[in-house]
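Engineer: this is a predicted model, with the sequence first.
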Amino acid sequence: MLLAIDAGNTNVVFALVEGGTIKARWRIATDARRTADEYAVWLSQLLALEDFQRSDVSGVIIATVVPRALHNLQTLSRKYFKFEPLIAGQGAAEWGIRLDVEEPHAVGADRAVNIIAAHALHPGDKIVIDFGTATTFDVADFTGAYKGGIIAPGINLSLDALVTAAAKLPRIAIEAPATNSVIGRDTVSQMHIGIYWGYIAMIEGLVARMKAEIGRPSKVIATGGLATLFEKQTQVFDAIEPDLTIQGLAMLWERAHIAE
């Protein structure tokens, strides 16, 4: 089985993938100081809880947007799984898609991997929205080429900034408001409305502008942990793919090994 590792700004996701199917997944808070030994102790226990062993892993691939975390993840692979890991976007795991932007070297690994998976799963022009630490909107054309996108503050960042800057505002959970009314009757309901419906308005508004600029029918694919939070309150998504990044990593791995 493949061990796919997606190191984001907030969490590192570990997933076991076999035959394109995700058998298990776990996440841990991102900490660039966390050592390979610490990862190994944590991951070994989780593997055992789901009746897996380290020896079940036949390869490792890593995507990261946290450069300082890469060394320890590589060491984890070499020391505890006995494999030289593939690094998404490098060597045998080159993207294989055209990054048609001004600074292709600056495209985040997660965004490129998402485009690879989205293009394989949903042919045609597409917009991929990833709800993570930041919310990213990425455009790929019908050939699979990455054409650019948008980076916006994630909903958690927006809420943190609001609560930090306004002394009297309480910390609230991110959830759909109790009603569809956008006129709040108390402080907490007004905050829920502002964060939740404000975020939906941003998503719908940006997608509408992107579609108009693309000029062709485009599917909207959502991914990331918070994608399902908005699913019932907007018709903007054509599909939700919770594991798009892991799927893209598995596709990169397969492509690299077919090419050998």
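Structural biologist: Received the coordinates, thanks.
Engineer: every contact and neighbour count from this point should use C-alpha atoms.
Structural biologist: OK.
Engineer: now for the spatially most central residue of the chain: which residues touch it?
Structural biologist: Centroid-nearest residue in the chain, with CA atoms, centre = their mean: residue 224, separated by 4.9 Å. Counting by CA atoms under 8 Å, 6 or more residues apart in numbering, residue 224 touches 130-132, 242-243.
Engineer: again, 10 Å this time
Structural biologist: 129-133, 135, 240-245 (CA atoms under 10 Å, 6 or more residues apart in numbering).
Engineer: what about the helices in the stretch 101-250 of the chain?
Structural biologist: Along the stretch 101-250 of the chain, counting by DSSP state H, counting those that start in this stretch, helices occupy 109-121, 155-165, 187-192, 198-214, 227-230, 244-258.
Engineer: which among those helices is found nearest to residue 43?
Structural biologist: Closest approach to residue 43 among the helices of the stretch 101-250 of the chain is made by helix 244-258 (17.0 Å; CA to CA).
Engineer: take this one as well and set it beside the first:
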Amino acid sequence: MLLTIDAGNTNTVFALIDGEDIVEQWRISTGDQRTVDEYMVWISHLMALHDRKPEAVTGAIIASVVPQMLWPLTQLCKKYFHCDPLIVGAPEVKLGVDVDVKNPQEVGADRLVNAVAADALYGGPVAVVDFGTATTFDIVGKNGAYLGGVICPGINLSLHALHQAAAKLPRIAVAPPTSDRVTGKSTLEAMQAGIFWGYVGMIEGITARLKKEHGADMKVLATGGLAPVFAGHTDAIDAVAGDLTLQGLRLIYERNQ
């Protein structure tokens, strides 16, 4: 089985993939203070709960946007799973797609992995909207090349900033509206409407401009934890691809064998 690790700014996702099937998936908050042994205690307990054995892992691949996470995660793979992991972004690791931007090393590993999966599974032109710590829009062209994208503040960052900067505004959770009414009748409703419909407007506005640049036939995929919430309230999103990053890691691993 293949062990995939996607280390984001907020959460790190570990998954076991057998062939093309994601058989297990676990999430932990990203923290650079954990030791290699602490990671193994955590993941070995989860594997045991699902009757999975560490020796079943035959390969590993890591994508990280947090540089200080690479060393402990690499050592985890070497010490406990007895394999040298592929690192997305390392010069020797082939993506299988061209990266047509000014400085390819600046592009987050997760964004490149999403582009690989979107091209292979859906075909270009395609835009990937990833609802993570930042909300990103990434473009794959007709020829499969990664063409760049758009980076916006993530919805939880916006909520935090609103709460921190305005003394009388409470901390709220992201929640889908109970109706299509935009006007809030209370402070809480007004904040929820502003955040939710504001992000819907951003998605629709940016994807419309991207389609004008790259062709009206461009597909729009959504991924990330909040993707299903927003996809149900706008026609700008064509499909939700929740496992896009994990499938991209699988594809990159296979291309480097």
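Structural biologist: Looks like it arrived, so ask away. Note that the structure is a prediction, hence the values are computed from the model and not measured.
Engineer: could the helices of the stretch 101-250 of the first structure be laid out in TSV, adding distance to residue 8 of the first structure?
Structural biologist: Formatted as TSV, the helices of the stretch 101-250 of the first structure follow (distance: least, CA to CA, whole Å):
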stretch	distance to residue 8 of the first structure
helix 109-121	8
helix 155-165	15
helix 187-192	26
helix 198-214	22
helix 227-230	16
helix 244-258	11
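Engineer: mind putting the ones you listed in CSV, distance to residue 27 of the first structure and mean neighbour count included?
Structural biologist: Shown next, in CSV, are the helices of the stretch 101-250 of the first structure (distance: least, CA to CA, whole Å; neighbours: other CA atoms under 10 Å):
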stretch, distance to residue 27 of the first structure, mean neighbour count
helix 109-121, 15, 23
helix 155-165, 18, 15
helix 187-192, 27, 18
helix 198-214, 25, 15
helix 227-230, 17, 16
helix 244-258, 12, 22
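Engineer: among those, which is nearest residue 50 of the first structure?
Structural biologist: That would be, of the helices of the stretch 101-250 of the first structure and by CA to CA, helix 244-258, which comes in at 18.8 Å.
Engineer: was I right about residue 248 of the first structure contacting residue 96?
Structural biologist: No. Between residue 248 of the first structure and residue 96 there is no contact under CA atoms under 10 Å: 11.7 Å.
Engineer: out of the contacts of residue 224 of the first structure, which is nearest to residue 89 of the first structure?
Structural biologist: Once CA to CA is applied, the member of the contacts of residue 224 of the first structure that ends up nearest residue 89 of the first structure is residue 245, at 13.2 Å.
Engineer: who's in contact with that closest one?
Structural biologist: 4-6, 13, 63, 109-118, 130, 223-224, 251.
Engineer: same thing but 7 Å
Structural biologist: 110, 113-114 (CA atoms under 7 Å, 6 or more residues apart in numbering).
Engineer: could you find the closest non-adjacent residue to the residue nearest to the centre of the first structure?
Structural biologist: The shortest distance from residue 224 of the first structure to any non-neighbouring residue, by CA to CA, 6 or more residues apart in numbering, is to residue 131 (4.6 Å).
Engineer: from residue 179 of the first structure, how far out is that neighbour?
Structural biologist: 23 Å (CA to CA, to the nearest Å).
Engineer: show me which of those two is the more surrounded one.
Structural biologist: In this view residue 131 of the first structure and residue 179 are compared by other CA atoms under 10 Å, and residue 131 has more residues nearby, 23 against 10.
Engineer: the helix or strand hosting residue 40 of the first structure aligns to what range in the second structure?
Structural biologist: Using DSSP states H and E, residue 40 of the first structure maps to helix 36-49. Aligning helix 36-49 of the first structure against the second structure (TM-score structural alignment) gives residues 36-49.
Engineer: show me which residues of the matching stretch are buried.
Structural biologist: 36, 40, 43-44, 47 (16 or more other CA atoms under 10 Å).
Engineer: do the same with stretch 71-88 of the first structure
Structural biologist: So, applying 16+ other CA under 10 Å, buried residues of stretch 71-88 of the first structure: 72-77, 80-83, 85-88.
Engineer: can you give me the end-to-end span of that stretch?
Structural biologist: So stretch 71-88 of the first structure: terminal residues 14 Å apart, CA to CA.
Engineer: likewise for stretch 95-112 of the second structure?
Structural biologist: End to end - CA to CA - stretch 95-112 of the second structure spans 8 Å.
Engineer: list the contacts of the match of helix 36-49 of the first structure.
Structural biologist: 53, 72-73, 75-76.
Engineer: cool, and stretch 135-155 of the first structure?
Structural biologist: So stretch 135-155 of the first structure is contacted by 97-101, 115, 119, 123-134 (CA under 7 Å, 6+ apart).
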